[in-house]
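Enquirer: what follows is a predicted protein model with its sequence.
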Amino acid sequence: MLESFKGSCRFLQYTPSKPAKYGIKLFFLVDAMTFYTNKLEICGGKQREGPYFQDTSTNALVKRMIEPISGTGQNVTMDNWFTSVPLTEQLLTDHDLTVLGTMRKNKPEILNEFRRKGLEVYSTVFGYKQKETLLSYCPKKDKTVLLLSTMHNDGVIDKTSEKNFQKSLSFIIKRKEE
């Protein structure tokens, strides 16, 4: 999360893609059921060597953030800035945590079949590796979304969500016809 802020601050972040371009970057570990914040960390940017030095790499950040829930068997949902195959394998084996997250297409461990454009709209491609499932979904022409999961191990699509999707799709089509 980028909390909007325009004052004088050493660790002020600039993110041109956000509505508030200047702010303080915050990382949260939040329980999805209770909305309780287990852990919060402020991004201090690149740090100098010294007694308070913290590694700011994504893997080190994730490992610090999951400390309160390590070994509990819970699921961690994260965005594409954090998700990678080596990290998900490590969280599953060393910390007993499953992961569900979107992935960036530039990761070296992703096969070209999952990155390619020209897939049929609403089509899904599944890939399996031991305990991981990689999914490539095409929501619209020339756009693919990649999901990585250690929580799911089959290519079954929930029929209730598929029915709800078809209902919303027919509603959108009717609205366009009007």
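Expert: On my side now, so go ahead.
Enquirer: from now on I want contacts and neighbour counts done on CA atoms only, so please keep to that.
Expert: Will do.
Enquirer: tally of neighbours for Asp81?
Expert: For the record, residue 81 is Trp, not Asp. Residues within reach of Trp81, counting by other Cα atoms under 10 Å, total 11.
Enquirer: oh, that last question was meant for Pro68, not what I typed.
Expert: Per other Cα under 10 Å, the neighbour tally for Pro68 reads 11.
Enquirer: mind listing what it touches?
Expert: The neighbourhood of Pro68, defined by Cα atoms under 8 Å, 6 or more residues apart in numbering, consists of 38-39.
Enquirer: okay, and the nearest residue to Phe5 once chain neighbours are set aside sits in which element?
Expert: Take Phe5 and drop its neighbours on the chain: the residue closest to it by Cα to Cα, 6 or more residues apart in numbering is Gly23, 4.3 Å away. Element membership of Gly23, judged by DSSP states H and E, is strand 22-30.
Enquirer: here comes the other one, which I'd like you to weigh against the first:
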Amino acid sequence: MHDQLTVKTLVGKFRNTYIPEKETAIDEGMIAWKGRLIFRVYMPDKPDKYSIKAYLVCESTSGYIWNFEIYCGKSRPIKELVVDLLGPQLLEKGYHLYQDNYYNSVELCEMLLQRNTYVCGTFRLDRGAPKELKDDIKNLKKKGKFVFPRKGQVLIQVWRDKRDVKLISTLHTAKIVESAKTNRKGEKICRPEVTGDYNKHMRGVDRADQMLHYYPCSRKTVKWTKKLVFFLLQVAALNSFILFKMNTTNEKYKKRKYKFKDFILDCVQKMTEPNKQCGEGEESRNEVDDESIASDSSAVTPPPAALKDRQ
């Protein structure tokens, strides 16, 4: 109960403190955990293979974690999950959402399009692609060829590279552009415009996950709730660092040399300075009290008036 309250409080702070830019991304983040747990997951492609899964909404450019939800073992409909992650603050505002094939489907794209939210990402053919598309893919014999069926504003594009790259978008055309990469002959490689934008803007969650793994604060524990609290503290520190770099006017902190590690050390130093001063004050106060007690004990206490009369 307390953990749920802590998560809701922090997520509310993340969402109310900052409004992300137009390009946002949804992906999974992992909280390493090898102990016994009902909703522990195994994902071999991730650095932490055994872990607690969290769905993250990040700003693509900075990696600011705007919202997240812990996977608790019960699968939810993808449409419901995505809508809850975006919330009324991002829906119907013209945002561009980048996500992988775990989330994308033709039905989801159409639903988000009605709410003025545009989608781009990879795609699975069994998520609403037309049946004749499979036959068209078989005819893609040469590298660089592509097909692009449309359903209204929903574009499905399959591009033959080393393997078939399946993409879906509601904000792109089937335009082919030159990339910065070249082949062995020195010729520039042409690829769909969707691919370049997806690779560029899908890095938000990866960037945040990478920075969280640089300086972990988690410790060995037998309680998964403590592991979750450590993760929340790391996310709060990372978001604070990103906002600090955005809003600071001091050129010293705007430089790339000022890293997340330096920010954490500065925060620790600032947080411990008042406590240190209080500690010194208490010690000096105790010394004064001890001296006064010693001086009082050395003096002879005069007898009360009643005792004088008896004497």
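Expert: It's in. Since the structure is predicted, the reported quantities are computational estimates derived from the model, not experimental observations.
Enquirer: tell me how far the residue nearest to the spatial centre of the second structure lies from Pro274 of the second structure.
Expert: To find the centre residue of the second structure, average its C-alpha atoms and take the closest one (Cα atoms, centre = their mean): that gives Ile65, at 3.5 Å. Using Cα to Cα, to the nearest Å, Ile65 of the second structure is found at 30 Å from Pro274 of the second structure.
Enquirer: what do you get for Val11 of the second structure?
Expert: Here the distance between Val11 of the second structure and Pro274 of the second structure works out to 28 Å (Cα to Cα).
Enquirer: please say which of these two ends up with more neighbours.
Expert: It is Val11, of Val11 of the second structure and Pro274, that has more neighbours when counted by other Cα under 10 Å, with 20 against 11.
Enquirer: what residues sit buried inside the host helix or strand of that one?
Expert: Element membership for Val11 of the second structure (DSSP H and E) is helix 2-17. The neighbour-count criterion (16 or more other Cα atoms under 10 Å) identifies 7, 10-11, 14 as the buried residues of helix 2-17 of the second structure.
Enquirer: and stretch 25-39 of the first structure, how far out from the chain's middle?
Expert: Computed by Cα atoms, centre = their mean, to the nearest Å, the chain-centroid distance of stretch 25-39 of the first structure equals 15 Å.
Enquirer: the second structure: matching residues for that one?
Expert: Under the alignment (TM-score structural alignment), stretch 25-39 of the first structure falls on residues 53-67 in the second structure.
Enquirer: re the thing from before, average distance between the strand holding Gly23 of the first structure and the second structure?
Expert: Between strand 22-30 of the first structure and the corresponding residues of the second structure, superposition yields a mean separation of 0.9 Å, by mean Cα distance after the TM-score superposition for the first structure.
Enquirer: the helix or strand just after that strand relative to strand 22-30, how many degrees between them?
Expert: Heading C-terminal from strand 22-30 of the first structure, the first helix or strand you meet, by DSSP H and E, is strand 37-42. Orientation check (axes from the mean of the first three to the mean of the last three Cα atoms, to 10 degrees): strand 37-42 of the first structure against strand 22-30 gives 150 degrees.
Enquirer: so how far does strand 37-42 of the first structure sit from its counterpart in the second structure?
Expert: Looks like 0.9 Å for strand 37-42 of the first structure (mean Cα distance after the TM-score superposition for the first structure).
Enquirer: could you pull out the strands in the first structure for me?
Expert: Ranges of strands in the first structure, per DSSP state E, are 2-4, 13-14, 22-30, 37-42, 75-78, 98-103, 124-129, 132-140, 143-149.
Enquirer: make a markdown table out of these and add distance to Leu91 of the first structure.
Expert: Listed next are the strands of the first structure as a markdown table, based on distance: least, Cα to Cα, whole Å:
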| stretch | distance to Leu91 of the first structure |
| --- | --- |
| strand 2-4 | 26 |
| strand 13-14 | 28 |
| strand 22-30 | 15 |
| strand 37-42 | 17 |
| strand 75-78 | 9 |
| strand 98-103 | 7 |
| strand 124-129 | 16 |
| strand 132-140 | 12 |
| strand 143-149 | 12 |
